[in-house]
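Participant: Got a predicted structure here, sequence first:
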Amino acid sequence: MNEMKHYFEFNTNIEHLLLKTINVTNIPGTIAASAVFFLGTFLLEGTKSLMFYWTVRLQQNPLTYGQTDAKNQDLSPLFASLMIPSSLEKIKQRRLKYHVCGMLTHFFNAFLGYIIMLAVMQYNWWIFIAVLLGSGCGYFLFGAVTYSIREKYANLRVFRDTDSSHINSTYEQEPPST
């Protein structure tokens, strides 16, 4: 019986890469497998930024939708603030859309994360290095995207508190008078 190894190797021969039928036996195959896992990890970092975007949009105050929609970016801030959704039903539909998109992104994120984890468990240094480089490059690029999303929505009040499920007031609360 073939025992599973518990140490990393610089080997270009990878048996049963994720599936029993996938065997890598040469240097170009190892490079291709490493490139695939580099891109997968790079995309994993991108899905993290996308999840952050959906979360921010879901928590956004509905009265500020006109200030952040791409189609309304050409309007002056005075007119953009007047772009309030026409009904409560439209707000609910938009929130449901953001929630479904977030759920699909989360599903893809979890799936990709488990695939990458299984690839690293091959104990091959080339795949491990590719995953680390993909994560670093992805964070470098998508970290800037996340920062720009955070800056774009920083001045808009969120509708829900991120630490609890209760709904905050959309107006600034005055300190209690003594």
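Facilitator: Received the coordinates, thanks.

Participant: Could you use CA atoms for every contact and neighbour count after this?
Facilitator: Noted.

Participant: element containing the residue nearest to the spatial centre of the chain?
Facilitator: Geometric centre of the chain, nearest residue: Lys48, 1.9 Å, by C-alpha atoms, centre = their mean. Following DSSP states H and E, one finds Lys48 within helix 27-59.

Participant: hang on, isn't the residue nearest to the centre of the chain packed against Asn109?
Facilitator: Yes: using C-alpha atoms under 8 Å, Lys48 is in contact with Asn109, at 7.4 Å.

Participant: which SSE is the closest residue to Gly46 other than its chain neighbours in?
Facilitator: Spatial nearest neighbour of Gly46, chain neighbours left out: Phe142 (5.7 Å); criterion: C-alpha to C-alpha, 6 or more residues apart in numbering. Using DSSP H and E, the element containing Phe142 is helix 125-152.

Participant: So which elements touch that helix?
Facilitator: helix 27-59, helix 88-120 (3 or more C-alpha pairs under 8 Å, 6 or more residues apart in numbering; DSSP states H and E).

Participant: ok, and here's another one to check against it:
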Amino acid sequence: MTGHFNFHTPLNNFIFKGLNVENTSGLVVTCLVVGAMTFLLEGAKMLMMYWSVRIKQNPLTYGLTDTEDLDERDDLTASLMIPASLEQIRSRRIKYHCLGLLTHIFNLIIGYILMLAVMTYNVWITIGVIVGSGVGFFTFGVLGNKIQAKYAGMAPSIEDPSNYQINMAVPEEQHI
């Protein structure tokens, strides 16, 4: 493996032993696959953001954001659809946490594969990663903005006690 970027077409043992790219058409397909993986990685980042927002969501606002029967309810009745018990809240948060775990594992695996792809120091593979990331960010960035706008005011307002400050000001001496 070289220590500088190159434009060579044959890639021997690309990521896995025995995976060889011999010609230009194989390199184009490899670049498209690597770009698609990067695109999916950007989408998974937005999905991870969605799961973390849902975990932090105030349980009293579940009725405003759940997608079942949106046509049949309005904002007035949606606010009345709160979970019946703490167990429902816990199970929902555990479900979102487990889905976040699976998304995180996916992000980790794809990220390491893409790192290995770039470490081949092939310019075309690196361009495929950059283009896939750019297209993915462009596509999923709008979705991220919508998620942030929808769930902005739905986090519980719990004050963090570490933010409290104690004023230890010493009174000035009085001069007579």
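Facilitator: Yes, it's here. It should be emphasised that the depicted structure is a prediction, and the values quoted were computed from it without experimental measurement.

Participant: The helix holding Lys48 of the first structure corresponds to what range in the second structure?
Facilitator: Mapping helix 27-59 of the first structure onto the second structure (TM-score structural alignment) gives residues 24-56.

Participant: That stretch against the first structure, how far on average?
Facilitator: With mean C-alpha distance after the TM-score superposition for the first structure, stretch 24-56 of the second structure departs from the first structure by a mean of 0.3 Å once superposed.

Participant: same check, this time on stretch 127-146 of the second structure
Facilitator: The superposed stretch 127-146 of the second structure is, by mean C-alpha distance after the TM-score superposition for the first structure, a mean 0.3 Å from where its aligned residues fall in the first structure.

Participant: Show residues contacting that stretch.
Facilitator: For stretch 127-146 of the second structure, the surrounding residues in contact (C-alpha atoms under 8 Å, 6 or more residues apart in numbering) are 31-32, 34-43, 46, 49, 114, 118.

Participant: residues in the first structure matched by it, start to end?
Facilitator: Using TM-score structural alignment, stretch 127-146 of the second structure pairs with 129-148 in the first structure.

Participant: picking up where we left off before, just give me the neighbour total for the residue nearest to Gly46 of the first structure.
Facilitator: 20 (other C-alpha atoms under 10 Å).

Participant: ok, now Thr30 of the first structure?
Facilitator: Using other C-alpha under 10 Å, Thr30 of the first structure has 20 other residues around it.

Participant: if I look at it, how far off is Leu43 of the first structure?
Facilitator: Look at Thr30 of the first structure and Leu43 of the first structure: by C-alpha to C-alpha, to the nearest Å, they are 20 Å apart.

Participant: again with Lys92 of the first structure
Facilitator: Distance, Lys92 of the first structure to Leu43 of the first structure, by C-alpha to C-alpha: 30 Å.

Participant: These two - which one has more neighbours?
Facilitator: Leu43 (20 against 12).

Participant: Can you tell me the closest non-neighbouring residue to the more buried one?
Facilitator: Spatial nearest neighbour of Leu43 of the first structure, chain neighbours left out: Gly138 (7.1 Å); criterion: C-alpha to C-alpha, 6+ apart.
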